[in-house]
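Enquirer: can't give you the sequence, but here's the structure:
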């Protein structure tokens, strides 16, 4: 309607709420005379009153209430549209990633600078957490999680990589005990360490699973230490005289640099469908930053597999 400018919509909305042209003027940064003039001009064009002036303030007429309520709705819709437009504009520049601790510390963060250098126009926000968030209601664009790939809610799920466990020790420990460490039969003579956790219905495999799958060795008498995270296992192996079970795809830096030595070529596979997945809320997968990031992540995974 040509009668209603943006400023007049604000005046009508505020007048309905405040019942005073003086208060409306104060809120909108106008003079009371300017507010009163615009309302009188609109009433003249419409041919009926919107407000009656009382000693205690304004009283809205039935016609005025109908129009002012619609003005309030129009402003609300405009504010909503502006907020959505701002979000769309931000979405073209910002990529919000939440990653599990193992994946983030061992693969994502050490290589993130390369992605940023290739995509300087994308702002990146990183959250490190092992919790499965309700991503449909969250601000994150990609969640990288180890899970069974079955999640509730409207999300897209892309498998990034399967994983496994191998036996490793530090380079110094290998040099000191090389003759003994060439055979898994001697492993129980040394301090063993691994991760102890549960993901869904999966009990994370430990040394008992490794020995049961690959040897007939009695290992229960071996000294064993458990940790919550693989990063703790890797640090303990490097600091102490211990043999640990680690995920080779998430320890490629340590193995390729010689800080860790893989003692046996056999890998204990983590049973399907458990794997590392990229989880994307519906409606976001076609965004250019997300597609670029997914391609980059897959490249990281492929590169870690080649280095094994």
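Expert: Great, that's in hand. These numbers were taken from a predicted model, which means no experiment stands behind them.
Enquirer: hey, let's count contacts and neighbours off CA atoms from now on
Expert: Noted.
Enquirer: Does the top helix by length along the chain pack against any helices or strands, and if so which?
Expert: When secondary structure is assigned using DSSP state H, the longest helix within the chain turns out to be helix 62-91. The criterion is 3 or more CA pairs under 8 Å, 6 or more residues apart in numbering; DSSP states H and E, and the helices and strands that helix 62-91 contacts are helix 6-18.
Enquirer: Check which helices and strands the helix it packs on sits against.
Expert: The helices and strands touching helix 6-18, judged by 3+ CA pairs under 8 Å, 6+ apart, are helix 21-28, helix 32-46, helix 62-91.
Enquirer: Distance to residue 133 and mean neighbour count added to these, as JSON lines?
Expert: Supplementary listing: those in JSON lines, determined by distance: least, CA to CA, whole Å; neighbours: other CA atoms under 10 Å:
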{"stretch": "helix 21-28", "distance to residue 133": "41", "mean neighbour count": "17"}
{"stretch": "helix 32-46", "distance to residue 133": "49", "mean neighbour count": "14"}
{"stretch": "helix 62-91", "distance to residue 133": "20", "mean neighbour count": "14"}
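Enquirer: Ok, which of those helices comes nearest residue 194?
Expert: Distances from residue 194 to each of the helices and strands packed on helix 6-18 were compared using CA to CA; the minimum, 40.2 Å, belongs to helix 62-91.
Enquirer: Can you tell me the element the most centrally placed residue in the chain falls in?
Expert: By CA atoms, centre = their mean, the chain has its centre lying nearest to residue 98, at 2.6 Å. Counting by DSSP states H and E, the element that carries residue 98 is strand 94-99.
Enquirer: Pasting the second one now:
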């Protein structure tokens, strides 16, 4: 018999009926009707080509054929339960792998992870640099941070931000624009690899940079850079994303909640 054709529902009904020697009590346990139990047993008997129960004056009895299979059947259900527990164990794991752009990790993610880890000393993080699309399966990722207009094909939650802000060194500096890939400008006199470098370049007096307020927040707070205008909404932003199986994990949801609190 092919494993893919195992009548698991019928075998589950057989186990319950054999333990109770009663279709009625088995139905109560399984939250179905006694008629449904009887139908499952008859379908299983037809498939296997054996009789599983006989009615006698003393009530329901197992046939020798049914009794012969019960012990390995119950062992099999125990193995199923162990398999489910093993698969669910990852949800309670204290290890999380996160992919994020380098500048997001440095200016936003790392300080928050430090606070989260301080509250739970058992947590372990693996941080990967990723500026574009990531393969969750290949990298064994739990969560990623992505710049865009939405979560794309994954599940996601937006990281709250006031949008974009233009920053420069406190004493001024060069008047030119500093461009980065998220806001490209081929005419800008200075091109850098990411928004974090754009903030650093602005702080060094190399020009003015329009960057996510989320990343400039700390540097603005310390006075390393100053805002040249009010923050303004942007269609683009940073998102915490993951495919649905990872997103549903309790440890991932706990991390998302902590990061967005």
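Expert: Received it, and whenever you're ready, just let me know what you need. All figures in this text were calculated on a predicted structure; none of them were measured in a lab.
Enquirer: and the longest helix of the first structure with helix 32-46, angle?
Expert: For the pair helix 62-91 of the first structure and helix 32-46, the angle between their directions (axes from the mean of the first three to the mean of the last three CA atoms, to 10 degrees) equals 110 degrees.
Enquirer: relative orientation of helix 62-91 of the first structure and helix 6-18 in degrees?
Expert: Following the same axes, to 10 degrees, one obtains 120 degrees for the angle between helix 62-91 of the first structure and helix 6-18.
Enquirer: what angle sits between helix 62-91 of the first structure and strand 94-99?
Expert: For helix 62-91 of the first structure and strand 94-99, the angle between their directions (the same axes, to 10 degrees) works out to 70 degrees.
Enquirer: Show me what the strand holding residue 98 of the first structure is in contact with.
Expert: 122-130, 139-145, 289-290 (CA atoms under 8 Å, 6 or more residues apart in numbering).
Enquirer: ok, now stretch 250-267 of the first structure?
Expert: Contacts for stretch 250-267 of the first structure (CA under 8 Å, 6+ apart): 102-103, 106-107, 164-171, 174, 181-182, 184, 214, 238, 304, 307-308.
Enquirer: go with 7 Å
Expert: Residues from elsewhere that reach stretch 250-267 of the first structure (CA atoms under 7 Å, 6 or more residues apart in numbering): 103, 106-107, 164-171, 181-182, 304, 307-308.
Enquirer: which two in these are spaced the farthest apart?
Expert: Of all pairs drawn from those, the greatest distance, 29.6 Å, lies between 103 and 182 (CA to CA).
Enquirer: Give me the more crowded residue out of those two.
Expert: Using other CA atoms under 10 Å, the more surrounded residue of residue 103 of the first structure and residue 182 is residue 103, with 20 against 13.
Enquirer: Quickly find the element holding the alignment partner in the first structure of residue 201 of the second structure.
Expert: Applying TM-score structural alignment, one finds that residue 201 of the second structure aligns to residue 236 in the first structure. Secondary structure from DSSP H and E places residue 236 of the first structure in helix 230-239.
Enquirer: post-alignment, that helix versus the second structure, mean distance?
Expert: Once superposed with the second structure, the aligned residues differ from helix 230-239 of the first structure by a mean of 1.6 Å; criterion: mean CA distance after the TM-score superposition for the first structure.
Enquirer: Which residues does that helix contact?
Expert: So helix 230-239 of the first structure is in contact with 102, 169, 170, 193, 194, 195, 227, 243, 244, 246, going by CA under 7 Å, 6+ apart.
Enquirer: I'd like to know which of those residues are part of helices.
Expert: Counting by DSSP H, the members of the contacts of helix 230-239 of the first structure that fall within helices are residue 102.
Enquirer: Return the closest of the contacts of helix 230-239 of the first structure with respect to residue 208 of the first structure.
Expert: Sorting those by how near they are to residue 208 of the first structure, with CA to CA, puts residue 194 at the top with 10.4 Å.
Enquirer: how deep is the closest one tucked in, by neighbour count?
Expert: Residue crowding around residue 194 of the first structure was assessed by other CA under 10 Å; the count is 27.
Enquirer: Now which residue in the second structure aligns to it?
Expert: Looking across to the second structure (by TM-score structural alignment), residue 194 of the first structure lines up with residue 179.
Enquirer: Please tell me how far the residue nearest to that match when sequence neighbours are not counted sits from residue 209 of the second structure.
Expert: In this structure, residue 179 of the second structure finds its nearest non-sequential neighbour in residue 191, 4.9 Å apart by CA to CA, 6 or more residues apart in numbering. In this view, residue 191 of the second structure and residue 209 of the second structure are 10 Å apart by CA to CA, to the nearest Å.
Enquirer: Between these two, point out the one with more neighbours.
Expert: Set side by side, residue 191 of the second structure and residue 209 give different neighbour counts by other CA under 10 Å, the larger being at residue 209 (29 against 18).
Enquirer: I figured the more buried one was touching residue 177, is that so?
Expert: Yes. Contact status for residue 209 of the second structure versus residue 177: in contact at 5.9 Å, counting by CA atoms under 7 Å.
Enquirer: Tell me the counterpart of the residue nearest to residue 179 of the second structure in the first structure.
Expert: Matched to the first structure by TM-score structural alignment, residue 191 of the second structure sits across from residue 226.
Enquirer: Wait, that match touches residue 194, no?
Expert: Yes. With contact defined as CA under 7 Å, residue 226 of the first structure reaches residue 194; the gap is 5.2 Å.
Enquirer: Return the residue of the second structure aligned against residue 262 of the first structure.
Expert: In the second structure, the residue paired with residue 262 of the first structure is residue 227, using TM-score structural alignment.
Enquirer: tell me the contacts of residue 258 of the second structure?
Expert: Residues touching residue 258 of the second structure, when contacts are defined by CA under 7 Å, 6+ apart, are absent altogether.
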